[in-house]
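Sharing a sequence plus its predicted fold:
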Amino acid sequence: MPSHYQNDLFTELSKYYDEFEVIYAHTHDDARKSLGWNFENAHNFNSKTIGRDLTIWKIIPYLFKNRKSTHIVNGIWAESIFFFVIILLNLFQINFLIYSEASNPFKNRSFLKKIILRFVSVSIAKLLIIKAKGVLAISIFASNYFKDLGINDRRIYRFGYFQKEKIHLKLTTKKSCISLLFVGQLIERKGIFTLLEAIEKLFEKYQSFHLSIIGSGILKDNIQHFIKTQNLQNEVELLGVIDSQNVSNYIAQADLLVLPSVFDGWGIVVNEALQNGISVLISDQCGAKELIREGKNGFIFKANNVNDITEKLTNFIELSPHEKLEMMKEIRKMNQNIDIQIVTKYLVACVAHSLNQISIKPTAPWLK
């Protein structure tokens, strides 16, 4: 189920291939559409949605008709219908690649499902992907995951999530404090309390900063209680759910984006921050850490480590004007490497290499 922000990549890919089509597993629900997750908006590539434009029973003849095409499947287990598609691609001996994150260790599963996945999923996954021409691995975590499944490193291509630059005008009014921003679900996996505890420690030494929290989730009441009991009402603000367009505006006005997740397959918000010239503080368990050069365009801290994130926040707060200028230069360098056209060209090269059309394995531009 491709996300709405992948449409930029699909639009660029359609320029390279005469026959290019995106198949969605299903439409987004109303909640996601309200946040801007609507792939049905006008786009410049052909697409179909299973259940609406393409019934399950028509998938078999569809794949057989397109058996000479190369297919890229988003994940192994993410959507049951895509799991079925991978089986068919193997049976029909059709060229395909897998585009996937690593397995989410925090995903809620029943006890029975955990047991089944532990003892069966690895074996099934190996059988399903053994004939894949390649794997587009979302971050080092997915790369290691597929290596553990026995995929040769030559067939693993590092990838991520990328979108077209969405530059927003940054207000030039003089700030009285440093603006920190968190964007994400208020759930345990996002590590929000690691950040809040660091803010509490920082408040003992600094008062010239403010944290805005965008998002909602089951920890909302706990967070409100923490803010109140620690007397941080002036330093921390809960903004709730905001649509994607306005989130982009908040990112553009921030000084530092913080992604403290205990695990995140990637974190597209990191791309958007960098594209708007905003530094990033990210945990070492987020895939998008690959875009951060320690102390140059941001900072990386050990997940769940309050002391480490506090130290990195302190480092950012105490940056001199010259150091901030140098950091901005490094951010611009990274932006050149995650430009959607550069990334698309790299993806096309990955597909060509997987099909033995070129001999030299391409290197991800953001890792050079």
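Looks like it came in fine.

From now on I want contacts and neighbour counts done on CA atoms only, so please keep to that.
OK.

From start to finish, how long is stretch 151-166 in a straight line?
In stretch 151-166, first residue to last residue: 36 Å (C-alpha to C-alpha, to the nearest Å).

next helix or strand past the longest helix seen in the chain?
As assigned by DSSP state H, the longest helix anywhere in the chain is helix 321-337. Beyond helix 321-337 in the direction of the C-terminus, DSSP states H and E gives the next helix or strand as helix 340-354.

wait, what's in contact with Gly295?
Met327 (C-alpha atoms under 8 Å, 6 or more residues apart in numbering).

Spit out the contact partners of Asp8.
162-164, 340.

one more time with 6 Å, if that's ok
Neighbour list for Asp8: 163-164 [criterion: C-alpha atoms under 6 Å, 6 or more residues apart in numbering].

hang on, it in a helix?
Yes. Counting by DSSP: H, G, I helix; E, B strand; the rest coil, Asp8 is found in a helix.

Tell me how far it lies from Ile300.
Applying C-alpha to C-alpha to Asp8 and Ile300 gives a distance of 28 Å.

Please apply the same query to Gly277.
17 Å.

okay, pairing it with this:
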Amino acid sequence: MKIIFFYTYNQSFLSSFFKELSIQLIEGEYDIKIVSLKEKSELLEVAPGLSVQILKKRSKWLNYISIFKLLMSEKPDVVISNFSYVNPAILSGKLLGIKKNIVWFHTVTQALNPSKNQVRIKSIFLKQASEIIVNSESLKGDLEHDYSISKTKIFPIPFWSSLEASHTKSEVFKKKSLIKIGCPGRIEEVKNQQLIIDSLVNVEERISWRLYIAGSGSNEESLRLKVRQLNLEDKVDFLGVLSIDKMKEYYEEIDLIILPSKFEAFGLVLIEALSMGCPVLVSESFGALGYIKDGEFLNKYSFNPHSSVDLSAKLNNVIANKEHSSDYFRNIYTTYFQKEKIIAKVEEVINL
């Protein structure tokens, strides 16, 4: 079965997930080619049997034509697309009679903040997809409610993490004179990093901490200003965007990850942290939490992203009680985000 997979091929964790998924599917005897739009056209051989066809990125309609021509030439049995590739892949597939045209949809409506016209247009294209893969039950509900998509064509499937810990954090917080707190991700208003600052100001005085923020974004200057106003420059470090290798080092060094987003369709950073055995405090808005059925974890380690009081209380409790080692958090990951089961679910959708 020949599959064309449209997504932006780069060094991101999401791209790494799709590349690894493609490699796993090739081992299952699928014929897969990744296609991506960039500034310069080229053909990359990225793994045995897996190539990435880079098409030159042009204007919107010329990109549509490039995608149409590629699909006409390749004659795939299945097309999978996400983000900006969805509309041209769906339209081209319809014109060429490709019956299996799968959309992988990632983003909650709140994050997109679309106009009514944008919702209407996106709804028209999504309804032409044969199936839609989403990352969480909450995103499935989003598509049903906001885009009027039939629930019978929506399939929630989680991600797995491409990271793996090289050693165990033996005793979390034990004999720590300084607690290293991390917050990875884009620095945007919806990512809510300011809540961490407000909460840390109110933690117990006996707790010595330092915050390491990994990422960049449009809200960075505002966040830096808040740090200066609270005289916390010597306690908050802005690390910028880190590579995948540097992110692995980051997770290995950090004692506690805090993820305060106001909303997340899934929240890949959560399962990255869990897979590395990092203790986490996570906003209850993360779609990934819908896959975790461990009541103790959900009660102790999730918080209201609109309440600095709630986060401060959870933070004080986690540091004071020191109940769980890194193995506990890694086991949460391996229990609920098993790669083999995720691959099997993707194959089920492909073969419907």
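Sure, I can see it. Just so you know, these numbers come straight off a predicted model, no measurement behind them.

Can you pull the TM-score for these?
The TM-score (TM-score structural alignment, normalised by the length of structure 2) is 0.80; 326 aligned residues with a C-alpha RMSD of 3.1 Å.

picking up where we left off before, quick check: buried residues in the longest helix of structure 1?
324, 327-328, 330-331, 334-335, 337 (16 or more other C-alpha atoms under 10 Å).

Please apply the same query to stretch 215-222 of structure 2.
Using 16+ other C-alpha under 10 Å as the test for burial, stretch 215-222 of structure 2 gives 215-216, 219-220.

ok, and the closest non-adjacent residue to Ile130 of structure 1?
Ile151 (7.3 Å; C-alpha to C-alpha, 6 or more residues apart in numbering).

count of neighbours near the equivalent of that neighbour over in structure 2?
Correspondence of Ile151 of structure 1 to structure 2, assessed by TM-score structural alignment: Ile149. Ile149 of structure 2: 20 surrounding residues under other C-alpha atoms under 10 Å.

where's Ile149 of structure 2 relative to Ser92 of structure 2, distance?
Ile149 of structure 2 is 20 Å from Ser92 of structure 2, where distance means C-alpha to C-alpha.

Does the residue nearest to Ile156 of structure 1 when sequence neighbours are not counted lie in a helix or a strand, and which?
Counting by C-alpha to C-alpha, 6+ apart, Val135 is the residue found nearest to Ile156 of structure 1 once chain neighbours are left out, at 4.9 Å. Assessed by DSSP H and E, Val135 of structure 1 sits inside strand 134-138.

quick one: that strand aligns where in structure 2?
The aligned range for strand 134-138 of structure 1 in structure 2 is 131-135, by TM-score structural alignment.

who's in contact with that stretch?
So stretch 131-135 of structure 2 is contacted by 102-105, 153-158, 266 (C-alpha under 6 Å, 6+ apart).

Kindly write the PyMOL command that selects the buried subset of those.
For the buried members of these, the matching PyMOL selection, counting by 16+ other C-alpha under 10 Å, is:
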select buried, resi 102+103+104+105+154+155+156+157+158+266
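
Show me what the helix or strand hosting Ser212 of structure 1 is packed up against.
Using DSSP H and E, Ser212 of structure 1 sits within strand 209-214. Counting contacts by 3 or more C-alpha pairs under 6 Å, 6 or more residues apart in numbering; DSSP states H and E, strand 209-214 of structure 1 packs against strand 178-183, strand 236-240.

okay, now Leu44 of structure 2: neighbour count?
Counted with other C-alpha under 10 Å, the neighbours of Leu44 of structure 2 add up to 12.

end-to-end on stretch 147-155 of structure 2?
15 Å.

What of stretch 48-59 of structure 1?
11 Å.

what's that stretch in contact with?
With C-alpha under 6 Å, 6+ apart as the criterion, stretch 48-59 of structure 1 contacts 23-26.

and if we set it to 8 Å?
Counting by C-alpha under 8 Å, 6+ apart, 21-27, 85 sit against stretch 48-59 of structure 1.

Just flag the most distant two among these.
Spanning the widest gap among the contacts of stretch 48-59 of structure 1 are Thr27 and Val85, at 17.9 Å by C-alpha to C-alpha.

follow-up on the earlier one: what is the neighbour count of the residue nearest to Ile156 of structure 1?
30.

sorry, back to before: can you add distance to Ile319 of structure 2 and secondary structure and give the contacts of stretch 131-135 of structure 2 back as JSON lines?
Compiled in JSON lines, these are given as follows (distance: C-alpha to C-alpha, whole Å; DSSP: H, G, I helix; E, B strand; the rest coil):
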{"residue": "Ile102", "distance to Ile319 of structure 2": "44", "secondary structure": "strand"}
{"residue": "Val103", "distance to Ile319 of structure 2": "42", "secondary structure": "strand"}
{"residue": "Trp104", "distance to Ile319 of structure 2": "38", "secondary structure": "strand"}
{"residue": "Phe105", "distance to Ile319 of structure 2": "37", "secondary structure": "strand"}
{"residue": "Lys153", "distance to Ile319 of structure 2": "44", "secondary structure": "helix"}
{"residue": "Ile154", "distance to Ile319 of structure 2": "40", "secondary structure": "strand"}
{"residue": "Phe155", "distance to Ile319 of structure 2": "38", "secondary structure": "strand"}
{"residue": "Pro156", "distance to Ile319 of structure 2": "34", "secondary structure": "strand"}
{"residue": "Ile157", "distance to Ile319 of structure 2": "33", "secondary structure": "coil"}
{"residue": "Pro158", "distance to Ile319 of structure 2": "29", "secondary structure": "coil"}
{"residue": "Phe266", "distance to Ile319 of structure 2": "26", "secondary structure": "coil"}
